[in-house]
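Colleague: need a structure here:
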Amino acid sequence: MSIILIIVIVVIIIFLVGTVIHMYNNLVGLRNRVKNSYAQIDVQLKRRNDLIPNLLETVKGYASHEKGVLEEVTQARASVMNASNVQEASAADNQLTGALKSLFAVAENYPDLKANSNFQQLQTELSDTEDKISYARQFYNDVVLKYNNACQQFPSNIIAGIFGFNEETFFEAPAEERAVPKVEF
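Modeller: The predicted model follows:
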């Protein structure tokens, strides 16, 4: 009888150790997916940042007196490049998106600029990059959701607490972009 009891206890211990190892490895995998998905956003932001100087030079030739808009785009680009965490990157990215919208609004006033093939190509590439950034943000938030759920749900929350797995921050849009747009005719 004692041998059976010892075997049962050993099996239970092996099962518990295996469960802890599985939960720990799952948390590590999810944390690494969060880091990887943030790096993908970073790659797309760098691509956009690399395109902006070319776009600015093209616009400068046509709209030299629109200095304020060009400086705003340059400053916003620098903020994105200097961001060190998700919150800073999100805020800087939103600032840059707004500055680029202003730049394209200025371009509407210059028919020759709109017809310029370099400008059109850069605008298309930026638009494609914006789509990729949007997808990368969405993917990042999906991965953060899975990771945060694992950090909060029982019993993996116990393992997360013991081994120092902390929740990650979502990439969020600013409040002004969440408002319903007002349409007037």
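Colleague: Please make it C-alpha for all contacts and neighbour counts, starting now.
Modeller: Fine.
Colleague: And the helix or strand encompassing residue 80, what's buried?
Modeller: Using DSSP states H and E, residue 80 falls within helix 67-82. With burial defined by 16 or more other CA atoms under 10 Å, the residues of helix 67-82 counted as buried are 69-70, 72-77, 79-81.
Colleague: Packing partners of the following helix or strand past it?
Modeller: As assigned by DSSP H and E, the chain's next helix or strand after helix 67-82 is helix 86-107. Applying 3 or more CA pairs under 8 Å, 6 or more residues apart in numbering; DSSP states H and E, one finds that helix 86-107 contacts helix 67-82.
Colleague: I have a second one here; can you model it like the first so I can compare?
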Amino acid sequence: MFAQCLPRPSIRALPAFLLMVIILPLLAGCGYNTIPTQEERAKAAWSEVLNQYQRRADLIPNLVETVRGYASHEKETLDSVVEARAKATQTTLPPDALNDPQKFKAFQDSQSGLTSALSRLLAITENYPDLKANQNFLALQAQLEGTENRIAVARRDYIEAVRVYNTTLKTFPSILWAKLWFTDAQPFQNFTVPEDKIQVPKVNFN
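Modeller: Now for the predicted structure:
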């Protein structure tokens, strides 16, 4: 009697609906959602890396101009920082390209170049006591130091998120989903230099 009261399309859809009710919990329990979940976590971690690198890039123009006011004859060093910043900001890597080794290497190289240029710039400030006492420079120094720490944390979190995601693609049972369903899922690239080996600008002049 109840079946006769249902519209004909509902009766036809009932087996499919019941099948979904049974299968979906099984899929979740077997790790079906693990790959997309870990992928999104890795992408979110990468977005934070980009945010912190951009934060550093935003500080550099004011830092360069402050140093220029006291050490204008250090033109070569100042220009190298400006050029390195331009290259770093032009070399972008959206989350969707994290599985491209060439693009990832280009991005990492550009940021490493900027780190080196900043280190050289900050090294020359040791020769200018008046600059080191300038309040604007001291404020920029504190902001840069905080940003470098944030970059290190963001990189660490990304490295861990990628480790988990890449491992998920290679281990059972998620490897079955990778081969049968998430066929487009590819391992993400990771930083090639260990975090504890990264040379960051030394900004403590005390």
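Colleague: Could you get me the TM-score between them?
Modeller: For this chain pair, the superposition-based TM-score is 0.81 by TM-score structural alignment, normalised by the length of the first structure; 166 aligned residues with a CA RMSD of 2.4 Å.
Colleague: quick one: the helix holding residue 80 of the first structure aligns where in the second structure?
Modeller: Alignment of helix 67-82 of the first structure against the second structure: residues 75-90, by TM-score structural alignment.
Colleague: mean shift of that stretch relative to the first structure?
Modeller: Mean deviation of stretch 75-90 of the second structure relative to the first structure after superposition (mean CA distance after the TM-score superposition for the first structure): 1.2 Å.
Colleague: aligned partner of residue 186 of the second structure in the first structure?
Modeller: Using TM-score structural alignment, residue 186 of the second structure pairs with residue 166 in the first structure.
Colleague: oh, I was asking about residue 128 of the second structure
Modeller: Per TM-score structural alignment, residue 128 of the second structure is aligned with residue 110.
Colleague: for residue 38 of the second structure, same thing?
Modeller: Aligned partner of residue 38 of the second structure by TM-score structural alignment: residue 30.
Colleague: counting contacts, what elements does whichever strand or helix holds that match pack onto?
Modeller: In the assignment (DSSP H and E), residue 30 of the first structure maps to helix 2-62. Counting contacts by 3+ CA pairs under 8 Å, 6+ apart, helix 2-62 of the first structure is packed against helix 67-82, helix 111-115, helix 117-152, helix 156-163.
Colleague: now the ones you listed in a markdown table, with distance to residue 48 of the first structure?
Modeller: Shown next, in a markdown table, are these (distance: least, CA to CA, whole Å):
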| stretch | distance to residue 48 of the first structure |
| --- | --- |
| helix 67-82 | 9 |
| helix 111-115 | 19 |
| helix 117-152 | 6 |
| helix 156-163 | 36 |
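Colleague: Quick one, which of those helices gets closest to residue 6 of the first structure.
Modeller: Closest approach to residue 6 of the first structure among these (CA to CA): helix 156-163, 26.4 Å.
Colleague: wait, the match of residue 186 of the second structure sits on residue 149?
Modeller: No: look at residue 166 of the first structure against residue 149 with CA atoms under 8 Å: they stay out of range, at 11.0 Å.
Colleague: hang on, the earlier thing: can you pull the contacts of the closest residue to the match of residue 38 of the second structure other than its chain neighbours?
Modeller: Nearest non-adjacent residue to residue 30 of the first structure, counting by CA to CA, 6 or more residues apart in numbering: residue 147, 5.3 Å away. The contact partners of residue 147 of the first structure, by CA atoms under 8 Å, 6 or more residues apart in numbering, come to 27, 30-31, 34, 167-168.
Colleague: Could you check how far residue 93 of the second structure is from residue 64 of the second structure?
Modeller: Distance of residue 93 of the second structure to residue 64 of the second structure, computed by CA to CA, to the nearest Å: 25 Å.
Colleague: next one: residue 178 of the second structure
Modeller: Residue 178 of the second structure is 48 Å from residue 64 of the second structure, where distance means CA to CA.
Colleague: just residue 117 of the second structure next, same as before
Modeller: 11 Å.
Colleague: follow-up on the earlier one: quick one: closest of the helices and strands packed on helix 2-62 of the first structure to residue 19 of the first structure.
Modeller: Within these, the stretch nearest residue 19 of the first structure is helix 156-163; the backing value is 9.5 Å (CA to CA).
Colleague: right, and the helix or strand after that closest one?
Modeller: helix 175-178.
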